[in-house]
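> using only what follows, build the 3D model:
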Amino acid sequence: MIGDQESIDSVLNRLRRAHGQLAGVIAMIEQGRDCKDVITQLAAVSRALDRAGFKIVATGLRECLAGAADGSEAPMTEAELEKLFLALA
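This next block holds a predicted model:
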């Protein structure tokens, strides 16, 4: 689980938007559109995916810290946190 329903909905909306943008990029390439236009849209897809990933990490971090504070989960190590953030870099 990556968070409360609001966080999940936010991530899903971002991913759906990226999905639509990626379909648009594919169509642009198939149509032989200008490279500049394709790259601009591809960059938008990349940003949408990055934002979804950062939202997942931020929400997970918040839950992990809350779980560690109440004793329901073991706290994440610094190495685990670093690995999560670097996975999105």
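> going by C-alpha atoms from here, please, whenever you check contacts or count neighbours.
Will do.
> where does the residue lying farthest from the centre of the chain land in three-state SS?
No residue in the chain sits farther from the centre than residue 32, which is 29.0 Å out by CA atoms, centre = their mean. Under DSSP: H, G, I helix; E, B strand; the rest coil, the three-state class of residue 32 is coil.
> with residue 2 instead?
Assigned with three-state DSSP, residue 2 falls in the coil class.
> can you give me the distance of it to residue 8?
Computed as CA to CA, to the nearest Å, the residue 2 to residue 8 distance reads 7 Å.
> equivalent analysis for residue 57, please.
Distance, residue 57 to residue 8, by CA to CA: 12 Å.
> pull the longest helix from this structure.
Assignment by DSSP state H gives helix 35-70 as the longest helix of the chain.
> next up, for comparison:
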Amino acid sequence: MQIDQDALGDVIKRLRRAEGQIRGVIAMIEDGRDCAEVVTQLAAVSRALDRAGFKIIATGLRQCVTAEAGDRESTVDVAQLEKLFLSLA
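This next block holds a predicted model:
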């Protein structure tokens, strides 16, 4: 499976954002910040990673559905698939 380059760019942006958030969480822990603040930031990192993973899944599913459709017009919307996957998380 090849990931669409636009989707891949979005995934990389999300992962870089998560990477920055993780560095921030590490700094918070080293600085002795409040536990609730650390947990809030960890939850944000988790959501960012989930979104990156779901973007990859949604893109792959779209490619599979498009391949099955063959010559027919495919009406798969990646944003809708991503939203559906996120509703299950």
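> how far away is the residue farthest from the centre of the first structure from residue 26 of the first structure?
Applying CA to CA to residue 32 of the first structure and residue 26 of the first structure gives a distance of 10 Å.
> residues contacting the counterpart of residue 67 of the first structure in the second structure?
By TM-score structural alignment, residue 67 of the first structure lines up with residue 67 in the second structure. With contact set as CA atoms under 8 Å, 6 or more residues apart in numbering, residue 67 of the second structure has no partners.
> next: residue 87 of the second structure.
Contacts of residue 87 of the second structure by CA under 8 Å, 6+ apart: none found.
> and if we set it to 10 Å?
Neighbour list for residue 87 of the second structure: residue 81 [criterion: CA atoms under 10 Å, 6 or more residues apart in numbering].
> got it, and residue 49 of the first structure?
Residue 49 of the first structure makes contacts with 11, 14, 15, 16, 17, 18, 19, 43, 55, 88, as judged by CA under 10 Å, 6+ apart.
> with residue 52 of the second structure instead?
Residue 52 of the second structure is in contact with 7, 8, 10, 11, 12, 13, 14, 15, 18, 46, 58, 82, counting by CA under 10 Å, 6+ apart.
> could you measure from the first one over to residue 14 of the second structure?
In this view, residue 7 of the second structure and residue 14 of the second structure are 11 Å apart by CA to CA.
> what do the two both touch?
52, 55.
> more neighbours, the two?
residue 14 (21 against 16; other CA atoms under 10 Å).
> before we move on, the earlier item: which residues do residue 32 and residue 26 of the first structure both contact?
Both residue 32 of the first structure and residue 26 are contacted by residue 38, under the criterion CA under 10 Å, 6+ apart.
> and the gap between residue 48 of the first structure and residue 42 of the first structure?
Using CA to CA, residue 48 of the first structure is found at 10 Å from residue 42 of the first structure.
> the two: which has the busier surroundings?
residue 48 (21 against 18).
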